[in-house]
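[1] give the three-dimensional model of this entry:
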Amino acid sequence: MIQGFLAYLLWGIFPLYFPLLQPAGPVEILAHRFVWTLVVMAIVLLVMRKWRELREASARTWGIVSLAAIFIAVNWGVYVYAVNSGHVAEAALGYFINPLVSVLLGVIFLKERLSPLQKWSVAIAAIAVVVLTIGVGRPPVLALVLAFSFGFYGLLKKRVQLSATASLTAESMIMTPLAIAYLVYLGRQGTGTFTAHGAGHALLLVSAGFATALPLLLFGIGAKKIPLSTIGLMQYITPTMQMSIAIFIAGEHLEPARWIGYVIIWVAVAVFIADIVIRHRRTRRARRAERVRSADSAERVGPADPLERTEPAEAEERNGSATPRTAAEGDR
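    Below is the predicted model:
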């Protein structure tokens, strides 16, 4: 669980990290992020011996990965722009909205059904967007782009039969030629910052690869050890930290209309979290009841005479199979 927490923690402090990469612009930072992420992930795949995944990937898989790469490029680029231009709170809003957008996309494209609480959370979030649009005088464009770009990215990733590490490597492979071309263009124009601001700045740009890969790898390890319902709750660590940074460190001013809109979003998030908790409890109760039924069934099937139970047990041990009681205990 600690690995998952650390992953969300690292993502949460990104608003403190990306300003350190200035005076590089958002697109230059994005280009370096893809290039150095590819370097890091190539080493990771080499160590983990997972290159075979990419070699055996079908043309359809590469096509889906290409679309996913475009969406994540938009997401990363807009996020860096938002953070480095003083819109950290709006960036955080995007990631508060994102889980609700993902639910909506699941309904539209995967024909998934919403629970009553999910319907309420999506409706409340829509009201918040309307309130922000009317109150501030414009829709929260950056937040919506971040939420929908990452939502479509997640939707495409559900259709890719690759591990998270292999998929990120493939996405970086697709975007890196464009990234290198852009960096070469900046160099020829004399506007690139990689070699123009000392070794410290160059190392910070290189570190973008580690900053991208490390939380993903931690999340991949942690996700195997914690329930999906816990992940659903933990994902709000990141935007909560980002919103705190926006208000208490970056000193962003939020007009009353924005506060009202954000509070409505938080109500939608609270309803969404309540749905996660309720579903998790129902699942646990159902599993507990199933284990009890399995145990009762095993006891009814077994012979009542202890002397009669010995021979079948010994026979099953010789045959290498488990008794019904052992199988039931194994489920626990």
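[2] only C-alpha atoms for contact and neighbour calcs from this point on.
    Noted.
[3] spit out the contact partners of Val267.
    The neighbourhood of Val267, defined by CA atoms under 8 Å, 6 or more residues apart in numbering, consists of Ser121, Ile124.
[4] what's around Val122, how many residues?
    A count of nearby residues for Val122, using other CA atoms under 10 Å, gives 23.
[5] so it touches Ala268, yeah?
    Yes - between Val122 and Ala268 there is a contact under CA atoms under 8 Å: 7.0 Å.
[6] from Gly251, how far out is Ala257?
    17 Å (CA to CA, to the nearest Å).
[7] and those two? which has more neighbours close in?
    Using other CA under 10 Å as the criterion, Ala257 and Gly251 rank with Ala257 on top: 16 against 12.
[8] how far does the helix or strand hosting the more buried one sit from the chain's center?
    Using DSSP states H and E, Ala257 falls within helix 256-301. From the chain centre to the centre of helix 256-301 is a distance of 20 Å (CA atoms, centre = their mean, to the nearest Å).
[9] right, and the helix or strand after it?
    Assignment by DSSP H and E places the next element after helix 256-301 at helix 306-319.
[10] tell me the buried residues in that following helix?
    By neighbour count with 16 or more other CA atoms under 10 Å, helix 306-319 contains no buried residues.
[11] do the same with stretch 224-239
    Ser229, Ile231, Gln235, Tyr236, Ile237, Thr238, Pro239.
[12] between the residues you listed, which sits nearest His201?
    Of all the buried residues of stretch 224-239, Thr238 has the smallest distance to His201: 26.0 Å, by CA to CA.
[13] I'd like the structure of this one too, to check against the first:
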Amino acid sequence: MRYGLVNAVFAYMIWGLLPLYWKWFETMPAGEILSHRIVWSFVFVAGLITAQKRWRELKRTLQERRTLASLVASSLLITFNWLVFIWAVNNGHVVETSLGYYLTPLINVALAIVFLREKPSGGQWLAIALAGAGVILVTVEYGSFPWVSISLALSFGLYGLVKKKLKIDASLGLMTETAIVVPAALLFWSYLGASHTATAWTLPFGSTLLLLLSGAATALPLLLFARAARQLPLSMLGFIQYIGPTLTLILSVAVFKETVSPLMLVSFILIWVALVVYALASLREAKALRLGNAG
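    Model (predicted):
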């Protein structure tokens, strides 16, 4: 569990800071950025698999129909999540992305209860109620249906559930996920070339280099997340996720100059209190379990 915690914290820290990365390409259409993100992620993970000499192992994995079907689902979910996130960041909706990833832990807890039969303790239920109240306040303050937030929360929550149930190495899983959508990305590149609308290759050298490195920026947190998903309860993984949207919220105000109202600040405070309550309840439960096993 300790290694899972470290993996999760680093994954969510990277994701929380990624708006800074994608904002660098705000002049590019979201679809074109997504296609590069897919292709260079595939290249990065393919290099990793080659260095590890695991192609035969990958081939055996792909022969398992149930595993392959789950990877197709996770691939489509994460691709949709990437597209919505990139569009939102580059169109001035960073606060909405933060709300989306604040919602995701609640989605994770609900999925864990329904599909994984996880049973929160009394303290954990209190944390869930506090976080839910905070999210409701944000939604009321926003004043309209937050489709960006809901889309991000549902897609990533379901992605986490699929990854939790998959018994496959993180790098092999990510290799398959990117390989599934690479053909579509390459077809899109062909369309951009034929219509003379591609903008990636007109960027300055430094920006082009950053675009090529988007594969590593994408793959590394996903690899960390996949390991954490296998090592931690899904509900605990969800609450650790508050690190990411908190960093994103700070960026939205301090760097991108988006506004956060007093009511929204109150809601975020409620969510952070929920995180502390959940952590304390989880630690108490783990201690009781250790004492029970020792007895």
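[14] how about Thr191 of the first structure, secondary structure?
    coil (DSSP: H, G, I helix; E, B strand; the rest coil).
[15] map it onto the second structure.
    Residue pairing (TM-score structural alignment): Thr191 of the first structure is matched to Thr197 of the second structure.
[16] check Arg159 of the first structure too.
    For Arg159 of the first structure, the residue aligned by TM-score structural alignment is Lys165.
[17] what's the answer for Ile245 of the first structure, then?
    Looks like Ile245 of the first structure aligns to Leu251 there (TM-score structural alignment).
[18] distance of its match relative to Glu26 of the second structure?
    Leu251 of the second structure is 16 Å from Glu26 of the second structure, by CA to CA.
[19] those two - which one has more neighbours?
    Using other CA under 10 Å as the criterion, Leu251 of the second structure and Glu26 rank with Leu251 on top: 21 against 16.
[20] the more buried one: what's it in contact with?
    Leu17, Pro19, Leu20.
[21] these, buried ones only, as a PyMOL selection?
    Command for PyMOL that selects the buried part of these, burial taken from 16+ other CA under 10 Å:
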select buried, resi 17+19
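[22] out of the contacts of Leu251 of the second structure, who's nearest Val89 of the second structure?
    Nearest member of the contacts of Leu251 of the second structure to Val89 of the second structure, counting by CA to CA, is Pro19, at 6.2 Å.
[23] any idea what the closest one aligns with in the first structure?
    Using TM-score structural alignment, Pro19 of the second structure sits opposite Pro15 in the first structure.
[24] isn't its match right up against Gly86?
    No - using CA under 8 Å, Pro15 of the first structure makes no contact with Gly86, being 9.6 Å away.
[25] for stretch 64-78 of the first structure, buried residues please.
    Here stretch 64-78 of the first structure shows 64-69, 71-78 as buried, counting by 16+ other CA under 10 Å.
[26] tally of neighbours for Leu212 of the second structure?
    Neighbours around Leu212 of the second structure, by other CA under 10 Å: 17.
[27] from memory it sits against Trp40, does it?
    Yes - applying CA under 8 Å, one finds Leu212 of the second structure in contact with Trp40, separated by 6.2 Å.
[28] farthest-separated two in the buried residues of stretch 64-78 of the first structure?
    So, the buried residues of stretch 64-78 of the first structure by CA to CA: farthest apart are Ile64 and Val78, at 21.5 Å.
[29] test my guess that Tyr12 of the second structure contacts Phe239.
    No - counting by CA under 8 Å, Tyr12 of the second structure sits too far from Phe239 to count as a contact (10.8 Å).
[30] thinking again about what came up before, which one of the contacts of Leu251 of the second structure sits closest to Ala228 of the second structure?
    For the contacts of Leu251 of the second structure, the nearest to Ala228 of the second structure is Leu17 (19.0 Å; CA to CA).
[31] would you confirm that the closest one contacts Leu249?
    No - taking contacts as CA under 8 Å, Leu17 of the second structure lies outside contact range of Leu249: 9.9 Å.
[32] quick one, what contacts the counterpart of Leu283 of the second structure in the first structure?
    In the first structure, the residue paired with Leu283 of the second structure is Val277, using TM-score structural alignment. Neighbouring residues of Val277 of the first structure by CA under 8 Å, 6+ apart: Ser229.
[33] can you check Thr191 of the first structure too?
    No contacts exist for Thr191 of the first structure under CA under 8 Å, 6+ apart.
[34] can we see that at 10 Å?
    Ala24, Gly25, Glu28, Leu183, Tyr185 (CA atoms under 10 Å, 6 or more residues apart in numbering).
[35] next: Ile128 of the second structure.
    105-106, 109-110, 120, 122, 134, 239, 271, 274-275, 277-278.
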